[in-house]
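# Got a sequence here, can you model it:
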Amino acid sequence: MNKKLVHFALLAMLGVSTAISPITAYASVDSDIESTTNKLTELQKEEQSAQASLVEIAETIKDNEVKAESLVAEMTATQNQLEELKTKIADLTEAIEDREEKLAMQARSVQTKGNTGNFVEFLLEADNVADALARMDVVSNLVKANKDLVTAQNQDKEAIAKAEKTTEEKLQEQNLLAAELESAKADLEAKKLEKEVVVATIAAEKTDVQEQKEYYLSLKEAAETEVATLTSIDAEIASAVENAGEETVVASTEKASSEASAKPKAEQPTKVTTAPAGGVWATVQNAAYAVSGTPYLYGGNTTSGFDCSGFTTYVFKKAGITLPRTASGQYGASTKVSQSQAQPGDLVFFSQSGGIDHVGIYLGNNKFIGSQSSTGVAVAEISQSYWGKYLVGFGRVN
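Reported below is the predicted structural model:
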């Protein structure tokens, strides 16, 4: 009987000490679950705020796109007005030349009679008073006609001067409109990109915290299961000690230990990152040449028309690669390589106005394909006559 009591005491101590660990872990996991839940709530609020800001920016972008379309229409109207002014200037110049020729003809007609070179001599050569009066009337009419022609000529010159001034003002206005369009585009795309990064960052953080919470929940579930198992073991041990002999107690203990050790443990989930597939140059090349000849369109990113970054975004999307929408954004997102290291399929960047304002796809042999305002989508050479002067560098899309 005493031997049985000793076994009972040992088994009871085993049950108590084994149960302490999962109970303690259970309390700690509850704290972790609460912490991750609070963090998820905070991130949810941040995400809602960022999404609201993104919606606001999107509305602003739409408003500015309408303004941009209006500015483009104004630029077209300005170009038409400039053409009209050029035509008027040509017409006025021709009219002045005609008047000058008429003055010369009149002077020659006066000089014909009497072979004289001035009006005074023409009057003095009159045969009589009647002839003199007739000659005076001719001279008077001629002088008046000349005066009228000269006045008209001066007025035409003033009109030409005004037309020239208007032309210059229109040219300046056109340049300002173009600068305003480019500035608005860059600012809006930068704001949109910034907010998209914020939203993406919050979403990624939410995913991480959610995974942590699920991990802690799995730990809690495992701890609860283990506590339930140990409780069952304790009951089985007590029953065995009370109703059976030493052999039954030992067998029950071995069985309980075996069940406890075989219980699976919760493990931290592992993230798997799949590396992007390589060898996309063939797809990029085919997509680029497929839209060759597409006209340039400010803000365009479809086959109806492309701007420079719209073209590269479109082409790389065909290969399953997403690029930032602006040339400067693509420059920042690419891995920089030297010109000697540049390969077909790398991006090539230019700066014509102080910032990264043009991008194309390098073809090798000092050539690239891009959407230029003067040619649309076409192959161009990085020559010192133009593009070579503005070359910034090359970037590889990872």
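# going forward, measure contacts and count neighbours with C-alpha atoms only.
Noted.
# and the next element down the chain from the strand or helix carrying Ala19?
Applying DSSP states H and E as the criterion places Ala19 in helix 2-112. Next helix or strand after helix 2-112 toward the C-terminus (DSSP H and E): helix 119-124.
# buried ones in that following helix?
Residues 119, 122-123 are the ones in helix 119-124 that count as buried (16 or more other CA atoms under 10 Å).
# And it, how far out from the chain middle?
The chain centroid and the centroid of helix 119-124 are separated by 81 Å under CA atoms, centre = their mean, to the nearest Å.
# Next, the structure of the following sequence, for comparison with the previous one:
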Amino acid sequence: MYTVQPLQAEAATSKEMTQKKIKIDKKIKKLNKEIKDLKEKLQEKTKEYKVTQKSLKKVNESITETEKRIASRSEIIDDRLKAYQNHDSAVSPYIEAVLGSDSLTDLVSRAVSVKTIIDADQTLLSEQEDDKQKLADQKAELEETKAKLQKQFQQMQEEENALETKKAENKVKSLQLKKQIASKKEEERIAKELKEKEKEAQKLLELQNTQFISNEGNAGNGSNGGSPSDGDQSAPNVSGSQIAIEAIAEASNYLGTSYVWGGSNPSTGFDCSGLTQWAFKKAGYSLPRTAAQQYLATKKIDRSSAKAGDLVFFSYGSGVAHVGIYLGDNKMLDSQNNGVVVETLDWWNQYLVGFGRVSGVN
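Here you go, the predicted structure:
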């Protein structure tokens, strides 16, 4: 594991130290550009997601039509079987119909009719099997597309975490040089800030390198598979501390708002941590910006102790990459692929890291 190391204070002149700081600040600027580029990529992915959602809607409509055809044919086939089973004679009704002819012409006519009925029955059965296979293929395609979309969002969230960690490390180095260049009064102020930033950068780095989910999945939490639900866009009715109620009420104002990568206020839209930060700010509490920083800033509590207004955190493998506001009753309010929604933790349990309580809440 990499650890942020203090810079050596052996530079002969402040000019040399300033040059070092300029180089580090350039790295920070480059990282900011990479983060900006990543946000632009997500915007493109969001457009692709919307197009895919339309395609998924058409597939769902097609599945509904296929299911209707299968159900309709099933009734016809069941009626045919019941009619055949209720026939008193031991002889097939088709053979009996042919044998009961009055003349050669009648015999031929009946034989042709029986063949037509038999061919129709066979066609009906063939169409039924074809539609059942089509239905299975459509459902498989639907699940595969959903899984692919979710994986793309997960990878981008992890990439953002890695970039933010590198950015935090370089900010520490820049502050270390600034400390050496500044006056004594400025040095004391920066020393305090530096200590806090070093601690935060180290914790973020350790968190980013922490593996929360094994290759076999988070077996302890269980998983229903699939992808996050569309959720509920109605405001939740919860009880709890006044601060928790205010934070949840504020977040509920934006139910149905589209997910925006990096969004942290109503004018731009929200990502997961932007929504929680905004909601608690309106309730009078300050939270850090990212899901990983919010995880470090909260007191960890057991699931059985979690109350409405606590935060719930998730990881897709390494680091904490998603956060929501717990509502109690196995539900949370969060901003995810489908926008700001209220949803159950059923699907999310496979990625669950744990619950955290904001100081002074609950």
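# Quick one: the buried residues of helix 119-124 of structure 1 as a markdown table, columns for distance to Ala238 of structure 1 too.
Rendered in a markdown table, the data for the buried residues of helix 119-124 of structure 1 read as follows (distance: CA to CA, whole Å):
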| residue | distance to Ala238 of structure 1 |
| --- | --- |
| Phe119 | 149 |
| Phe122 | 153 |
| Leu123 | 155 |
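# which residues in the stretch 251-362 of structure 2 form helices?
Taking DSSP state H, counting those that start in this stretch to define them, one finds helices in the stretch 251-362 of structure 2 at 272-282, 291-297.
# quick one, which of the ones you listed is packed in tightest?
helix 272-282 (a mean of 24; mean count of other CA atoms under 10 Å).
# So which elements touch that helix?
helix 242-252, strand 264-265, helix 291-297, strand 322-328, strand 331-336 (3 or more CA pairs under 8 Å, 6 or more residues apart in numbering; DSSP states H and E).
# For the helix holding Ala19 of structure 1, name the packing helices and strands.
Against helix 2-112 of structure 1 (3+ CA pairs under 8 Å, 6+ apart) you get helix 129-243, helix 246-262.
# Compare the ones you listed and report which one is nearest to His358 of structure 1.
helix 129-243 (11.6 Å; CA to CA).
# about what we covered before: closest one to Val114 of structure 2 among the helices and strands packed on helix 272-282 of structure 2?
Across those, closest to Val114 of structure 2 is strand 331-336 (CA to CA), at 59.7 Å.
# and the helices of the stretch 251-362 of structure 2 as a markdown table, adding distance to Val341 of structure 2?
As requested, these are exported to a markdown table (distance: least, CA to CA, whole Å):
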| stretch | distance to Val341 of structure 2 |
| --- | --- |
| helix 272-282 | 11 |
| helix 291-297 | 17 |
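# out of those, which comes closest to Gln208 of structure 2?
Taking these one by one with CA to CA, helix 291-297 is closest: 8.1 Å.
# got a list of contacts for the closest one?
In this structure, residues lying in contact with helix 291-297 of structure 2 by CA atoms under 8 Å, 6 or more residues apart in numbering are 161, 203-204, 207, 272-273, 287-288, 313, 319-323, 356, 358.
# what do you get if the cut-off is 10 Å, keeping everything else the same?
Under the criterion CA atoms under 10 Å, 6 or more residues apart in numbering, residues 157, 161, 164-165, 200-201, 203-205, 207-208, 271-274, 276-277, 287-288, 311-315, 319-324, 353-359 lie in contact with helix 291-297 of structure 2.
# residues in contact with the residue nearest to Ala240 of structure 1 when sequence neighbours are not counted?
Of all residues not flanking Ala240 of structure 1 in the chain, Val249 sits nearest, at 5.4 Å (CA to CA, 6 or more residues apart in numbering). Val249 of structure 1 is in contact with 4, 7-8, 11, 236-243, 255, counting by CA under 10 Å, 6+ apart.
# Most widely separated two among the residues you listed?
The most distant members of the contacts of Val249 of structure 1, if one measures by CA to CA, are Lys4 and Lys255, lying 18.3 Å apart.
# ok, back up a step: can you select the buried ones from the contacts of Val249 of structure 1 in PyMOL?
Those of those that count as buried under 16+ other CA under 10 Å are selected in PyMOL with:
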select buried, resi 8+11+236+237+238+240+241
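# Reformat the contacts of Val249 of structure 1 as a markdown table; add distance to Ala203 of structure 1.
Output for the contacts of Val249 of structure 1, formatted as a markdown table (distance: CA to CA, whole Å):
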| residue | distance to Ala203 of structure 1 |
| --- | --- |
| Lys4 | 61 |
| His7 | 57 |
| Phe8 | 56 |
| Leu11 | 51 |
| Glu236 | 49 |
| Ile237 | 51 |
| Ala238 | 52 |
| Ser239 | 54 |
| Ala240 | 55 |
| Val241 | 57 |
| Glu242 | 58 |
| Asn243 | 60 |
| Lys255 | 48 |
